[in-house]
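Novice: My questions concern the predicted model and sequence given below.
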Amino acid sequence: MMVTDKGQVTIPKALRDRLGIGPGSEVDFEQQGDAILVRKATGAPSRGARIAERLRGRGDVSMSTDEIMALTRGD
């Protein structure tokens, strides 16, 4: 298996199928000696959930919903 200049490798389809890894799946990497263990992440929040949690409570705009909608519509 070849590592790209971005550090990427392709997980073989048979292995992805066995592990239930599809597009958007989260995976964990663990070093064991000189080997790397790859497993499907379980119980961990998704990337989207982590981003949403980090942004939660940051909306400090003092505008009403109607004012924000007018801006987005170009009124």
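Specialist: Looks like it arrived, so ask away.
Novice: When you work out contacts or count neighbours from here on, use the C-alpha atoms and nothing else.
Specialist: Noted.
Novice: Just give me the neighbour total for K40.
Specialist: The local packing of K40 (other Cα atoms under 10 Å) involves 15 other residues.
Novice: next, the one to line up against it:
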Amino acid sequence: MKAVVAERGQVTIPKPLREKLGIRPGTALEFTAKDGALVARKAETDPVSQVFGCLGKRIDSDKFVRDLRGNQE
């Protein structure tokens, strides 16, 4: 499969490869060069960082409960 590099350095990964490898919007990739080839792989995710990242977000607890219960009026 071939792809063309756009003016800003962007490349579209062909759909069959995205589907086969489970690459979706927001998937982080790591790029390396090996033996003259560009190698892309899914970036490793640190589960601890993911948990602490979501804990750092501030939420309105009253709004959260209202949204959770739905409109009961």
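Specialist: Right, received. Where do you want to start? This one's a predicted model, so the numbers in the text were calculated from it and none came from an experiment.
Novice: Apart from its chain neighbours, what residue comes closest to the residue nearest to the spatial centre of structure 1?
Specialist: Geometric centre of structure 1, nearest residue: R47, 3.0 Å, by Cα atoms, centre = their mean. The spatial neighbour of R47 of structure 1 that comes closest, neighbours along the chain excluded (Cα to Cα, 6 or more residues apart in numbering), is E26 at 7.8 Å.
Novice: what's the answer for V38 of structure 1, then?
Specialist: F29 (4.8 Å).
Novice: Check whether that neighbour sits in a helix, strand or coil.
Specialist: strand (DSSP: H, G, I helix; E, B strand; the rest coil).
Novice: Map it across to structure 2 for me.
Specialist: Using TM-score structural alignment, the equivalent of F29 of structure 1 in structure 2 is F31.
Novice: Same question for L71 of structure 1.
Specialist: Taking TM-score structural alignment, L71 of structure 1 has no aligned residue in structure 2.
Novice: That concludes my questions; thank you for your assistance.
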